[in-house]
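Trainee: Dropping the sequence and predicted coords here.
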Amino acid sequence: MKADYCLKSSAVFTGIEEKTKEACILIKKNRIIDVVPFEMKDKFIDENTIVLDYKNKLIMPGFVDAHTHFFSGALSASEHVCEDIVNSVSEEECVKMLLQYAKAHPKEKRIRGRGWFITNWGDAPLPTKKSLDKAFPDIPVYLQAADCHSYWCNSKALEECRITKDMEVSSGYIGKLENGELSGMLVELEALQPADKMYRSFTKEEQKDIYINFIKKTAANGITSLSEMMPADYNEENYVRYTIIKELEKEKNFNIRLHIFPKLYDCENYDMALKLQKEFDSDYMRISGVKGFIDGVTETYTGLLLEPYTDNPDTRGIGVPVKSQRELNRSVIKANAAGLPVRIHCIADGSVRMALDAFEESAKVNKNNLANTIEHIENIDPVDIHRFKELKVIPSMQPIHLILDAHGKINRIGKKRIQYEWPVKTLLDDCHEMAFGTDYPVVEINPFENIYAAVTRKNKDGSPASYNPWEKVSMAEALKAYTYGAAKAYSRENELGSLEKGKLADVIVIDRNLFEVSEKEILEAKVDMTMLGGKIIYEH
């Protein structure tokens, strides 16, 4: 068999070995037909084979981002959202940035922004609608926090999405001022859903343009697989989104592999998930399991701890857990019984414990060896570390969040528990499983920033980013977690995540060999070429 492409380099990382090697990746149609030494390539090539010699640049599997929010992320990358506020250092500066955005985008019917982060505002309290009302009295303003767990809204937005001071939620909270009026803060999924719906309200054609534009960005970053991790309801609105993706795929305008995880909770059965799984099941888009939350984030005291917060000893977590242990167990057992992998958001040690307990109960009755994962794991009780291996649960983590947190954990959980913040190396060494992702749009989708954080545990200026620097990993470990490990979290390790004979030809070329560069140069790395299923979709 003759190859359509022969990709040659002295630095090939297959994703299954610890080092790079001299090799040629041979590709026919959408598959890798072999990976061979230089001297063996000739029998696979003829006058029609395109031979690309990348010298000493790194060739590796396409990045598989294990945790993204495709739909909100695509929107964040569009002109419809003010992303500048990610750099704001105060409420006042954030509002000024929004005024500048509004002036430059007069046709927008709503002002949308994303990325403000209370940790970046020093000791400031949570913002209120007052500053937004003064600046924007006549147009709704929806501002999504960087961690995607809160919305900050003005009065017009609260009115538009029908949030009232008398509304009650079973998890999270709707912020109130001292006089009992709405503050404009909507914290955690149930409370923020009405605002999120308006934030994401666009026509079909607008959505298509948003998604196509975003896919160009993912290709330029070498990302060939990602996910939609917001646990969406089984309703018409979300079904329409899926059909739009299917249309783009038919039009050959969807150059990414998308894995969707609708909601875990409040399902009598999972017939709807299975129906969607049957309808949307291609190489480029599929329903890959279900997703649920147990807690929120420690920044707003909604992360669930085993013991009280160090700086707020009256609580182990406000408005959490989202579900009781009994309800969680029931959902996990039923989903796994239906053949659906379960992924659970767990920020703090209390939620990690609950998720492991639920997976343990499921393992007693379900023997189908599914790719269940726990997402984030920003701190853990050491007694729970070995349970990942025992229960075959994949830890899915985002090293770059360590930098985002900016030493915020020390105040929340104290010196003892901080020893197990983002315990990447400890979990990897114990269970030999790890999936890396960004949680985009919580942080940028740039994989090199994530890799840098994983292998250095440092801020971008080189200063320490953690209180446990021993949790850094090797370059090989980081790249494996970003390829094969993440593919396993999507139940696709047999066709994605490594350069091996018979696998889908998702291949990237990086402009330098990451195994041989300084820490600073990791941050400067760029993607030179991205190939998806044997088709070049990006070249620098």
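Mentor: On my side now, so go ahead.

Trainee: switch to C-alpha atoms for all contacts and neighbour counts from now on
Mentor: OK.

Trainee: List the buried residues for stretch 379-387?
Mentor: Buried residues in stretch 379-387, counted by 16 or more other Cα atoms under 10 Å: N379, I380, D381, I385, R387.

Trainee: Distance of Y242 relative to D266?
Mentor: Per Cα to Cα, to the nearest Å, Y242 is found 21 Å from D266.

Trainee: Pasting the second one now:
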Amino acid sequence: MGTLWYNGTFLTMRAENESVEALFVKNGIIIDVGSKEELTNKYKEEIQQWQDVMGGYVYPGFVDSHLHLIGHGEKIIRLDLSNMLSADEIDYNLRQKSSELPSGEWVLGEGWNENNFPDQKIFHRHELDDIAPNNPLYITRVCRHAALVNSEALKLAGITKETEDPEGGVIVRDEYGEPTGYLLDAATELVKQVIPNVTEAYLRQALTLAIDDLLEKGLVGGHTEDLAYYNGFKQTFDQFLKTINGKDKKFRAHLLVHHEAVNEMEENGYDFGEVTPFIELGAVKLFADGALGGRTALLQAPYTDDPSTSGVAMHSEATLHAIVKRAREKNRPVAIHTIGDGALDFALTAIEKYPLTRGRDRLIHVQVANEELIERMQKLPVILDLQPRFVVSDFPWVIDRLGSERLSYSFAWKTLLNAGLACAGGSDAPIEPVDPLLGIHAAVTRKQQTDKHEGYLPDQKLTPFEAIQLFTSGSAYAIEKEDTRGVIDRGFVADFTILDQNLCQIDADEIPNSKVLMTVVDGSIMYQNNL
């Protein structure tokens, strides 16, 4: 027995403004499309339920192609610094948090961004000592590629003047060689290792909060990378299995597997592919570089605003090649974090050296490219995971970082699409807001909703249809599900994002104001807005 979905505009996303009037869904699959009358007559013996979508606009379910689900849940649980606009505001909130905690307990915060401060202040450890005199303190930058810590945290981690920089990381030091408390990329791991391990209950809480938040924002699924950071693969993966049970909680979770978690995955009897109808294990994840904010993204030429550095390679070229080679020995695709053009060059060289025989490799972020790198990508089975909101967060300060010459191929979403490259859309939450409407708006306008200018690099604006496709058919293509997900048509899964407006027919700055009426996964309503 099935369900007739009606009283809405069902946008197929096969072509702009193509729609159907009603759907017949059975066992989580779209069996047929057409008018309410013809489907009623055709399936009258099988229709068990009638679902009125209240005049809403029904899209294929939005999927975030790159985020960190547990990290997003942690942002909800922990002190969120991401919207604070001054060092004084950070100072006040950290002091408040420290005063509430017992002596010795860690003060943890998420998402500070000095580019939001008038003075662009980076706290020194001595200032953090004054803020939290009785507690170790660890706060991550918005990019999660840098952190600030106080002296007690450095002491617990054993970081002194004599400590060498780890591979792929930097311990920022003062003129005397003493650590300042500012840690970049792999150096943050030295402190993370001494922060008490999270419990299973904590992971379950973070994951549940994250999924509920995504469902409320219209996301039916996400491609997430969490499996190497919370006491290893098994404890984390077990929480996914327990939380997304396919009954009261349905959500499409595609899990990238950090290269350091692959052995434990195999030891527990798992491999690439579907584990349950809602949980899949995906490509082998690795980092080639850091982020532009902390100047750890690897560039082919020095930073324009700091010619002393070109960024940080997270691995030597030999190590990066070895990781890709090991993945290929098991016939697995890789997903490589590449923000700078230097990192993209490294990643493409490894992929070219060890060709893929099954599936599609993923290049995550691709914020800085050039014509030669684009031509190389065109020859490979790769998909690019783009985060449109990076334009909103990184401009205008990124202009000083990169200089005018590199900008024409930076954050160049339209250029990449016009080159015929397959692209998917995500948020990189908790780095950026997880709301897909904000991502779609950023791709279309390339500015904040309240900004009055024409957008940063306006020639790179996408149409609303192109932007929506990033989060629908693009995300499906990234995981070889383009024949069953990302489109409303016969044989596709009944995953829907139902909004109160047609995003292709309203003013672009109204896109974030659209309301999610329902989020439907596998034919089941997982969120309903009780307006």
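Mentor: Arrived safely, thanks for sending. Nothing here was measured: the structure is a model prediction, and the numbers come from that model.

Trainee: May I have the TM-score of the superposed chains?
Mentor: Once superposed, the chains reach a TM-score of 0.92 (TM-score structural alignment, normalised by the length of the second structure), with 527 aligned residues with a Cα RMSD of 2.7 Å.

Trainee: hmm, back to that, between Y242 and D266 of the first structure, which one's more packed in?
Mentor: Y242 (19 against 12; other Cα atoms under 10 Å).

Trainee: Can you find the partner of the more buried one in the second structure?
Mentor: Under the alignment by TM-score structural alignment, Y242 of the first structure pairs with F237 in the second structure.

Trainee: Okay, helices next: where are they in the stretch 351-500 of the second structure?
Mentor: Using DSSP state H, counting those that start in this stretch, the helices assigned to the stretch 351-500 of the second structure run over residues 371-378, 389-394, 397-407, 413-418, 436-445, 464-471, 473-478.

Trainee: The first one packs against which elements?
Mentor: When contacts are defined as 3 or more Cα pairs under 8 Å, 6 or more residues apart in numbering; DSSP states H and E, helix 371-378 of the second structure sits against helix 341-353.

Trainee: and what of the longest one?
Mentor: With contacts taken as 3+ Cα pairs under 8 Å, 6+ apart, helix 397-407 of the second structure sits against no other helix or strand.

Trainee: In the first structure, which residues correspond to that helix?
Mentor: Counting by TM-score structural alignment, helix 397-407 of the second structure corresponds to 408-418 in the first structure.

Trainee: so Y309 of the first structure touches I410, yeah?
Mentor: No - judged on Cα atoms under 8 Å, Y309 of the first structure makes no contact with I410 at a distance of 10.3 Å.

Trainee: rewinding a little: okay if I get the helices of the stretch 351-500 of the second structure as TSV plus distance to A253 of the second structure?
Mentor: Putting the helices of the stretch 351-500 of the second structure into TSV (distance: least, Cα to Cα, whole Å) gives the following:
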stretch	distance to A253 of the second structure
helix 371-378	27
helix 389-394	22
helix 397-407	32
helix 413-418	25
helix 436-445	16
helix 464-471	14
helix 473-478	12
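
Trainee: contacting residues for the equivalent of A369 of the second structure over in the first structure?
Mentor: Matched by TM-score structural alignment, A369 of the second structure corresponds to I380 in the first structure. Residues in contact with I380 of the first structure, defined by Cα atoms under 8 Å, 6 or more residues apart in numbering, are A348, D349, G350, V352, R417, Y420, E421, P423.

Trainee: quick one on the thing from earlier: wait, which of the helices of the stretch 351-500 of the second structure is closest to N245 of the second structure?
Mentor: Nearest to N245 of the second structure among those is helix 473-478 (21.6 Å), distances taken as Cα to Cα.

Trainee: ok, now how distant is W106 of the second structure from G181 of the second structure?
Mentor: Taking Cα to Cα, one finds W106 of the second structure at 15 Å from G181 of the second structure.

Trainee: Neighbour count for the two, which is higher?
Mentor: Each of W106 of the second structure and G181 has its neighbours counted (other Cα under 10 Å); G181 has more, 26 against 19.
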